[in-house]
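>>> Kindly return the folded structure for what I paste below:
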Amino acid sequence: MKVWKIISGLEIICFILGSIFLWFRKIDGTGAVNTLENKLISIGVLGVVLVVLLIIQGICYLLLKRD
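Okay, the predicted model is just below:
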């Protein structure tokens, strides 16, 4: 379970660093200027990805714990 905690911690750290990167960049990948709405949408999409990963990780945890 130690590896499990390390992976969970790395996921949270990657989310925080990704959010900071998305918040402070001036221009996105297409060359458009980032507005507040674009920043919030980008961070929201990153949050949805994190939630999906955590759900998959939780299901795997429950399946492994059952055995």
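
>>> rest of the way, CA atoms for contacts and neighbours
OK.

>>> which other helices and strands contact the biggest helix by length in the chain?
With secondary structure taken from DSSP state H, the chain has its longest helix at helix 36-66. Packing partners of helix 36-66 (3 or more C-alpha pairs under 8 Å, 6 or more residues apart in numbering; DSSP states H and E): helix 2-24.

>>> Second chain to compare with the first, below:
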Amino acid sequence: MIDKVWKTFQIIQFAFFLCVSIFLFIRAVDGHGTAQTLEVKLISFAIWGIFYLGLLAIEWLIYFIVRHFRH
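Below you'll find the predicted structure:
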């Protein structure tokens, strides 16, 4: 049961990641009114990607610890 919930959560989280990534690439200006050049878009995506990978690493670490102690 926990594996099914975990996989569903990961799929939803990845879909959210994709939606935010698409938003970062299609917006013309950011919240401060600064024009978004390709460089700025790539930097924003890199920061977003690093945050997502860090979050994913923490989640998988917790997942493996829980699986290890459950068995």
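
>>> whereabouts in the second structure does the longest helix of the first structure align?
Aligned using TM-score structural alignment, helix 36-66 of the first structure spans residues 38-68 in the second structure.

>>> With the first structure overlaid, how far apart is that stretch on average?
Here stretch 38-68 of the second structure, set against the first structure after superposition, deviates by a mean of 0.7 Å using mean C-alpha distance after the TM-score superposition for the first structure.

>>> where's the longest helix of the first structure relative to the chain centroid, distance-wise?
Relative to its parent chain, helix 36-66 of the first structure has a centroid offset of 6 Å by C-alpha atoms, centre = their mean, to the nearest Å.

>>> In it, which residues are buried?
39, 42-43, 46-47, 50 (16 or more other C-alpha atoms under 10 Å).

>>> With distance to A32 of the first structure added, can I get the residues you listed in a markdown table?
Output for the buried residues of helix 36-66 of the first structure, formatted as a markdown table (distance: C-alpha to C-alpha, whole Å):
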| residue | distance to A32 of the first structure |
| --- | --- |
| K39 | 12 |
| S42 | 13 |
| I43 | 16 |
| L46 | 19 |
| G47 | 22 |
| L50 | 25 |
